[in-house]
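Q: what's the 3D shape of this:
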Amino acid sequence: MFISPAYAQTATQGASAMGLIQFAPMVLLFVAFYFLLIRPQQKRVKALQNAVAAVKKGDSVVTAGGLMGKITKVDETTVEIELAPNVKVRAVKATLAEVQTAGGAKPAND
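A: From the prediction side, this is the model:
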């Protein structure tokens, strides 16, 4: 044989350590993506789900289609939104993209 068994074993052990070192940046990249992208998005989704579940009459909402109005009636899965005086539409709660509670924001001090 051209290569002794001891030399061949040393070469394979070094290659496995090099593979682990090359894999480490991928793991660090995934951890960074998790904390910078995935986790904040999960928090936003959970906050929106809680806000939609707690929606009540008088809240201002924006639907996923871009309609803005006030809630006039709340059912189990649907809400009635007043877009303008005497203009009401029904929407599924799951399509609400933003909920602003009545009296939730303070006016700016001028």
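Q: hey, let's count contacts and neighbours off CA atoms from now on
A: Fine.
Q: can you name the residues that contact Ala91?
A: Thr78, Val79, Glu80, Ile81 (Cα atoms under 8 Å, 6 or more residues apart in numbering).
Q: residues near Ile38, how many?
A: 13 (other Cα atoms under 10 Å).
Q: output the longest helix belonging to the chain.
A: helix 5-33 (DSSP state H).
Q: how much space between the residue nearest in space to the middle of the chain and Val31?
A: For the chain, Gln41 is the residue whose C-alpha lies nearest the centre (Cα atoms, centre = their mean; 2.7 Å). For Gln41, the distance to Val31 equals 15 Å [Cα to Cα, to the nearest Å].
Q: please give the structure of this sequence too, so both can be compared:
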Amino acid sequence: MFQTIFLQGDASSLMSMLPFLAMILVLYFFMIRPQMNRQKKEKSFQAEIKKGAKVVTTSGIHGKIVEINSADNTITIETGAGKIKFERSAISMELSKKYLAPAKS
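A: The predicted structure is shown next:
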């Protein structure tokens, strides 16, 4: 008799944990995983960036890359105000014709 009560208590505690496990799974698939994918794409973009590309920095400055210095991991960007030196990680996205083209529906 003691064993049957113990087994029923174990099953009910598992059922009470089920909503918490479901919330953790939802959090992972809708928040954590997409953020990890975004970070991976951004790192690969920053590694593949080339001279002459039009870019936007994380602070919102638009410009054209004129120099890439691999030694100290910096990029020089030419803006309307002149040339500015940034860390490679400060480059947010590229503004080229293929990215600015309107989406075809």
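Q: any idea what the TM-score comes out to?
A: Laid over one another, the chains give 0.81 as their TM-score (TM-score structural alignment, normalised by the length of structure 2), with 100 aligned residues with a Cα RMSD of 1.9 Å.
Q: check contacts around the residue nearest to the centre of structure 1.
A: Applying Cα under 8 Å, 6+ apart, no residues contact Gln41 of structure 1.
Q: trace it over to structure 2, please.
A: Counting by TM-score structural alignment, Gln41 of structure 1 corresponds to Gln35 in structure 2.
Q: mind listing the helices for structure 1?
A: 5-33, 39-53.
Q: let's have those helices in JSON lines, adding distance to Lys88 of structure 1.
A: Shown next, in JSON lines, are the helices of structure 1 (distance: least, Cα to Cα, whole Å):
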{"stretch": "helix 5-33", "distance to Lys88 of structure 1": "42"}
{"stretch": "helix 39-53", "distance to Lys88 of structure 1": "19"}
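Q: burial-wise, tell me which of these comes out on top.
A: Highest mean neighbour count of those: helix 39-53, a mean of 13 (counted as mean count of other Cα atoms under 10 Å).
Q: where's the match of Gln41 of structure 1 relative to Met23 of structure 2, distance?
A: Gln35 of structure 2 is 17 Å from Met23 of structure 2, by Cα to Cα.
Q: am I right that Ile71 of structure 1 is in contact with Lys56?
A: Yes - counting by Cα atoms under 8 Å, Lys56 is a contact partner of Ile71 of structure 1 at 6.9 Å.
Q: those two - which one has more neighbours?
A: Between Ile71 of structure 1 and Lys56, Ile71 has the larger neighbour count (other Cα under 10 Å), namely 23 against 19.
Q: contact partners for the equivalent of that one over in structure 2?
A: Matched by TM-score structural alignment, Ile71 of structure 1 corresponds to Ile65 in structure 2. Contacts for Ile65 of structure 2 (Cα under 8 Å, 6+ apart) come out as Lys50, Lys51, Gly52, Ala53, Lys54, Val55, Ile75, Thr76, Ile77, Glu78.
Q: relative to Ser92 of structure 2, how far out is the third one?
A: This points to Gly52 of structure 2. Distance from Gly52 of structure 2 to Ser92 of structure 2, by Cα to Cα: 16 Å.
Q: cool, thanks, signing off.
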